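Following is a predicted model, sequence given first.
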Amino acid sequence: MKTNLHLNQSSCTQLVAPSPLPSGVSFRSYPSLQTSSTAELKLHSQRQLAWQIAPNLFLSFKYAWAGICYAFETQRNFRIHTAMTVIAISLGLFLQVTGVALAIVSLTCALVMVLELLNTALESVVDLTVGQSYHMLAKIAKDCAAGAVMVGAMAAVLVASFILLPSLVPFLLTL
């Protein structure tokens, strides 16, 4: 079933659409909101007030978890960083490194995942802004965000190496 949406030209903030959106639903000005899927309409109606402050802590956590799940499901590099984090922390536990050392490895890995989430958010906002067109400033923004993730990942590898290798090498030599 195809549903056509269009913006009301008089206000540019009212979305005129047939159901399943409830009457009186307003969004910010989204000129690119041309949706043909009922599932997408439901998603938009569920998140209609997502740009406002969440009314309670539970909803804040729900939105945050949705962002993490989105990154895990759609971003290959986020899945790779998650796997590397699990490996690094597991190796630290197995090698019985100190609590401080394990905390440093964990925080460094978490920093990489935070940078990847910010990179994903920035890429989404840039794509929303420029659409399908090419813009040099959009390229610069995306490249710099990806570079930040790369610098963080290299730092995490160095930190994990400095902390885990001194315990790992003697263990491997005894095998």
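Looks like it came in fine.

hey, let's count contacts and neighbours off CA atoms from now on
OK.

For stretch 165-175, buried residues please.
Neighbour-count burial for stretch 165-175 flags residue 167 (criterion: 16 or more other C-alpha atoms under 10 Å).

Can you give the contact residues for that stretch?
Contacts to stretch 165-175, defined as C-alpha atoms under 8 Å, 6 or more residues apart in numbering, come from residues 95, 97.

Ok, stretch 106-120 next?
68, 71, 75, 77-78, 81-82, 85, 88-89, 142, 145-146, 148-149, 152-153, 155-156, 159.

Kindly recompute the last result at 7 Å.
With C-alpha atoms under 7 Å, 6 or more residues apart in numbering as the test, stretch 106-120 has contacts from 71, 78, 81, 85, 89, 145, 146, 148, 149, 152, 153, 156.

Am I right that the first one falls within a strand?
No. The assignment for residue 71 is helix, going by DSSP: H, G, I helix; E, B strand; the rest coil, so no strand is present there.

Comparison target below:
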Amino acid sequence: MHRINSVLFKFKCAFKGLFIAFTSDNSFKIHFAATISVIFSAILLEFSKSDWMIIILLIGLVLVAELFNTAIEFLVKLFTDDYHELAEKILDISAGAVLLSVIISIIIAVFIYLPYLL
């Protein structure tokens, strides 16, 4: 029984983390809004099963990258509010990871959307 409670507690913490990211990070809100737009357009365009799988994977890639970025931002703020060159590099690299995931997602999305739009 203790093991089940532990698993449930971990899920509770995970959902709490999603809630914190959604309520405290504007970038996560923007990515989430983009996710809703992508899902809505995919429904309207009647994506194939394989296209849905790719789009869901890309959405996951971007949202997970943003969650890690948000966590890293909180971690840096935990240690300093003052400017520090290494802190800046950490935050820039983390933001760069999100940007790269978005660029990759957009490139692949163009290949998926074009046949439906033409």
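Sure, I can see it. Everything quoted here is computed from the prediction, not taken from an experiment.

Compare the contacts of stretch 106-120 of the first structure and tell me which is most surrounded.
residue 156 (24 neighbours; other C-alpha atoms under 10 Å).

Need the counterpart of that one in the second structure.
Aligned counterpart of residue 156 of the first structure in the second structure: residue 105 (TM-score structural alignment).

Not counting sequence-adjacent ones, nearest residue to its match?
Closest residue to residue 105 of the second structure apart from its sequence neighbours, by C-alpha to C-alpha, 6 or more residues apart in numbering: residue 58 at 5.6 Å.

What residue in the first structure is paired with the one you found?
Structural alignment places residue 58 of the second structure opposite residue 108 in the first structure (criterion: TM-score structural alignment).

again, but for residue 69 of the second structure
So residue 69 of the second structure corresponds to residue 119, using TM-score structural alignment.

Measure how buried its match is and give me the count.
Based on other C-alpha under 10 Å, the number of other residues close to residue 119 of the first structure is 22.

Please report the distance of it from residue 75 of the first structure.
Using C-alpha to C-alpha, to the nearest Å, one gets 10 Å for the distance from residue 119 of the first structure to residue 75 of the first structure.

Give me the common contacts of these two.
In terms of C-alpha under 7 Å, 6+ apart, residue 119 of the first structure and residue 75 are not both contacted by any residue.

What residues of stretch 102-119 of the first structure count as buried?
Neighbour-count burial for stretch 102-119 of the first structure flags 102, 104-106, 108-119 (criterion: 16+ other C-alpha under 10 Å).

Residue 63 of the first structure: which of these is nearest?
residue 117 (13.4 Å; C-alpha to C-alpha).

Any figure for the gap between the aligned residue in the second structure for residue 88 of the first structure and residue 105 of the second structure?
Alignment note (TM-score structural alignment): residue 88 of the first structure maps to residue 38 of the second structure. Note on residue 38 of the second structure: its distance to residue 105 of the second structure, by C-alpha to C-alpha, is 11 Å.

Spatially central residue for the second structure, please.
residue 63 (0.9 Å; C-alpha atoms, centre = their mean).

and the match of residue 69 of the second structure, that one's in a helix?
Yes. According to three-state DSSP, residue 119 of the first structure belongs to a helix.

which residue ranges form the helices in the first structure?
Assigned by DSSP state H, the first structure shows helices spanning 38-46, 57-74, 76-94, 99-130, 136-173.

export the ones you listed to a markdown table and tack on distance to residue 15 of the first structure?
Output for the helices of the first structure, formatted as a markdown table (distance: least, C-alpha to C-alpha, whole Å):
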| stretch | distance to residue 15 of the first structure |
| --- | --- |
| helix 38-46 | 11 |
| helix 57-74 | 23 |
| helix 76-94 | 34 |
| helix 99-130 | 18 |
| helix 136-173 | 28 |
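
quick one: what's aligned to residue 18 of the second structure in the first structure?
Under the alignment (TM-score structural alignment), residue 18 of the second structure pairs with residue 68 of the first structure.
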